[in-house]
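*Asks:* Give the three-dimensional model of this entry:
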Amino acid sequence: MRTFKVTAVLAAAAASLSLAACAAAAPTSLDAVRDEGTIVVGTEGTYRPFSFHENGVGGLTGYDVEITEAVADKLGVEVQFEEAQWDALFAGLNAGRFAMVANQVSVTPEREGSYEFSEPYTVSPGVIVVREGDSAITSFADLAGKTTAQSLSSNWYTLAQENGASVEAVEGWAQSVSLLEQGRVDATVNDRLTFLDYMLQTPDAPIQVAAETDDPALMAFAFAKDNTELRDAVNAALKELRDDGTLAEISMKYFGEDVSQ
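*Replies:* Sure, this is the predicted structure:
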């Protein structure tokens, strides 16, 4: 779940537009994609477990990658992934370098004003994570007077503070969960996907979810504004993949449960 940073966006946009001027435009409309037999998709390639290279080498893999490939198969085309930094993905989309971005893009009102979005293929609430067996925290209200570990720039830091927690600033999830497991903080707040990925990698970790938010983040494929025909075709493909169990199967592989709905 990514957020824009204005200065970085402007710099990335300038760089991406410069590159786009030197590169051939990708087929972006539904007809052009089908005529070409290829859909060009922007992704980071460094965002585990969604879009990454195992151990930094080898082919591109991940949750978003596999879902994109399944969608392309339904459309009857091949996928050509183009890797770029997060902020440059949107500049590339605007410049016609990509037909679609697949990178856990969260749907927000601000982004909906500038881009088209598919139906969500990932649903992830925020969760409070506590030590295994700890029943002192069962709701966000229970964070009052407790200590949580949060990344300073994250929205989870703000949420913990708003609910009365004393927040210890850390660099990321790994440090948060380490402090939690050591008993140096009472909890940490993060998205459920991060928790599930960690538990899949370290199933014996002595932590558990104590509560979750009522308004989950919704992640979807992003398209240039008004590219509605391609968006609608991708939505039809996603529906087929949801109905035939493919989305659930890919979810289970990467998270141990169905996070697609």
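*Asks:* okay, CA-based contacts and neighbour counts for the rest of this
*Replies:* OK.
*Asks:* ok, the closest residue to Ser260 other than its chain neighbours - how many residues close by?
*Replies:* With C-alpha to C-alpha, 6 or more residues apart in numbering as the criterion, Ser260 has its nearest non-adjacent residue at 4.4 Å, and that residue is Thr122. When neighbours are counted by other C-alpha atoms under 10 Å, Thr122 registers 22.
*Asks:* Thr122 and Thr188, how far apart?
*Replies:* Look at Thr122 and Thr188: by C-alpha to C-alpha, to the nearest Å, they are 22 Å apart.
*Asks:* Check Ser29 too.
*Replies:* Taking C-alpha to C-alpha, one finds Ser29 at 43 Å from Thr188.
*Asks:* Compare those two (neighbour count), which wins?
*Replies:* Neighbours per residue, other C-alpha under 10 Å: of Ser29 and Thr188, the larger number sits with Thr188, 27 against 19.
*Asks:* this one as well, want them side by side:
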Amino acid sequence: MHARHLRTALIAAALVVGLGACSSTGGSGSASATGSTGSGAAAAGADQSLAKVQKAGVITFGTEGTYKPFSYHADGGGDLTGFDVEVARAIASKLGVKAAFQETQWDAIFAGLDAGRFDAITNQVSITPERQAKYEFSTPYTVSTGVIVVKQDNTSITSFDSLKGKTTAQSLTSNWYKLAQSSGANVQSVEGWAQSVALVQQGRVDATINDKLTYLDYVKTNGQSGLKIAAETTDKSQSAVALKKGATALTQAIDTALKQLADDGTLTSISQKYFGADVTK
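*Replies:* So this is what the prediction gives:
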């Protein structure tokens, strides 16, 4: 494979795995927002997904509860909160029902949806062709890119091409490591983001590559800390609400709710609260 084509493929793969728990399935991360809506009028007539939620007066979301800043317990044991949790509650409000949450480990979250333990998943689920073949997806409520993070005074790194010969700090098990290698960087192995960003701050490496949401969360919590984004990928990862295949009516209602939340500024407000930037567009 030509080097440029290899790098494009690695960027797409890295964006899908860049959100930690939601990285288990590969793909471009830039697929159609809603995916296949299934069969025709007959199936639509049998679809009781929205009616079920309305009758119960509750929509139940599957989420991890251990995935900060998206779904976690404040102070380690407080109420469930986070970016995805607040988006889910706002969706429920627009649907005229209450939001309930079923906390589930990531490895079991799709099985829980399949088994009907909850109506939908809000846990930074990246849209991929493989997942679209099995599930319904709302319009995306999170959009992210891969970024190169360097010290504030670094002027030598302005693109992925300029990483050639430079040293980056990466976890060897991540696709960000593969992207750094394909860009010609020398890679120093680290255990994760905290260690890699510390090495950048100390000047022991030139840069690190990671998901933009990870960087924004770090800056929101710690301030700029002498860091900046030197470049970002053109490929984007999109995350959305995932539902059972055939739950077309509920998916469409969630799409309407998300549009209303975008139009009235709610999504932007929640995004600013957690990231200091609008990551919903």
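*Asks:* before we move on, the earlier item: so what corresponds to the residue nearest to Ser260 of the first structure in the second structure?
*Replies:* Superposed on the second structure with TM-score structural alignment, Thr122 of the first structure falls opposite Thr142.
*Asks:* OK, contacts around the alignment partner in the first structure of Glu64 of the second structure?
*Replies:* When the first structure is aligned by TM-score structural alignment, Glu64 of the second structure is paired with Glu44. Residues near Glu44 of the first structure by C-alpha atoms under 8 Å, 6 or more residues apart in numbering: Ser51, Phe52, Glu83, Ala84, Gln85, Trp86, Leu89, Asn103.
*Asks:* out of these, who has the most neighbours?
*Replies:* Leu89 (28 neighbours).
*Asks:* so that one makes contact with Thr43?
*Replies:* Yes. Leu89 of the first structure is in contact with Thr43 according to C-alpha atoms under 8 Å; the separation is 6.9 Å.
*Asks:* Would you agree the residue nearest to Ser260 of the first structure is in contact with Val259?
*Replies:* Yes. At 5.6 Å, Thr122 of the first structure counts as touching Val259 under the criterion of C-alpha under 8 Å.
*Asks:* Identify the farthest-apart pair in the contacts of Glu44 of the first structure.
*Replies:* Phe52 and Leu89 (15.3 Å; C-alpha to C-alpha).
*Asks:* just so I have it, where are all the helices in the stretch 101-250 of the first structure?
*Replies:* 109-112, 155-162, 173-181, 192-201, 228-243, 246-255 (DSSP state H, counting those that start in this stretch).
*Asks:* Save those as TSV, and put in mean neighbour count and distance to Ala136 of the first structure too.
*Replies:* Listed next are the helices of the stretch 101-250 of the first structure as TSV, based on neighbours: other C-alpha atoms under 10 Å; distance: least, C-alpha to C-alpha, whole Å:
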stretch	mean neighbour count	distance to Ala136 of the first structure
helix 109-112	10	36
helix 155-162	18	16
helix 173-181	18	14
helix 192-201	18	19
helix 228-243	18	38
helix 246-255	19	27
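*Asks:* closest one to Phe4 of the first structure among those?
*Replies:* Per C-alpha to C-alpha, nearest to Phe4 of the first structure of the helices of the stretch 101-250 of the first structure: helix 109-112, 9.7 Å.
*Asks:* Which of the helices or strands spans the alignment partner in the first structure of Lys94 of the second structure?
*Replies:* Aligning on TM-score structural alignment places Lys94 of the second structure opposite Lys74 in the first structure. Using DSSP states H and E, Lys74 of the first structure maps to helix 63-75.
*Asks:* Give me the next element, helix or strand, following that helix.
*Replies:* strand 78-83.
*Asks:* list the helices and strands that next one packs on?
*Replies:* On a contact count with 3 or more C-alpha pairs under 8 Å, 6 or more residues apart in numbering; DSSP states H and E, strand 78-83 of the first structure meets strand 38-43, helix 63-75.
*Asks:* ok, now with 6 Å
*Replies:* Secondary-structure packing of strand 78-83 of the first structure (3 or more C-alpha pairs under 6 Å, 6 or more residues apart in numbering; DSSP states H and E): strand 38-43.
*Asks:* The strand it packs on vs strand 78-83, what angle?
*Replies:* If you take axes from the mean of the first three to the mean of the last three C-alpha atoms, to 10 degrees, strand 38-43 of the first structure sits at 30 degrees to strand 78-83.
*Asks:* In the first structure, which residue is most central in space?
*Replies:* Gln104 (2.5 Å; C-alpha atoms, centre = their mean).
*Asks:* check contacts around it.
*Replies:* Residues in contact with Gln104 of the first structure (C-alpha atoms under 6 Å, 6 or more residues apart in numbering) are Met1, Met219.
*Asks:* Would you check how far apart the counterpart of it in the second structure and Thr251 of the second structure are?
*Replies:* Alignment note (TM-score structural alignment): Gln104 of the first structure maps to Gln124 of the second structure. Between Gln124 of the second structure and Thr251 of the second structure the computed distance is 16 Å (C-alpha to C-alpha).
*Asks:* outside of stretch 131-138 of the first structure, which residues touch it?
*Replies:* Stretch 131-138 of the first structure has contacts (C-alpha under 6 Å, 6+ apart) with Pro206, Ile207, Gln208, Ala210, Ala211.
*Asks:* Just give me the neighbour total for the match of Lys94 of the second structure.
*Replies:* Lys74 of the first structure has 16 nearby residues by other C-alpha under 10 Å.
*Asks:* quick one: the nearest residue to it once chain neighbours are set aside from Ile67 of the first structure, how far?
*Replies:* Setting aside the residues directly before and after it, Lys74 of the first structure is nearest to Ala237 in space (C-alpha to C-alpha, 6+ apart), at 5.7 Å. Ala237 of the first structure sits 10 Å away from Ile67 of the first structure, going by C-alpha to C-alpha.
*Asks:* and what of Ala14 of the first structure?
*Replies:* Using C-alpha to C-alpha, we find Ala14 of the first structure at a distance of 30 Å from Ile67 of the first structure.
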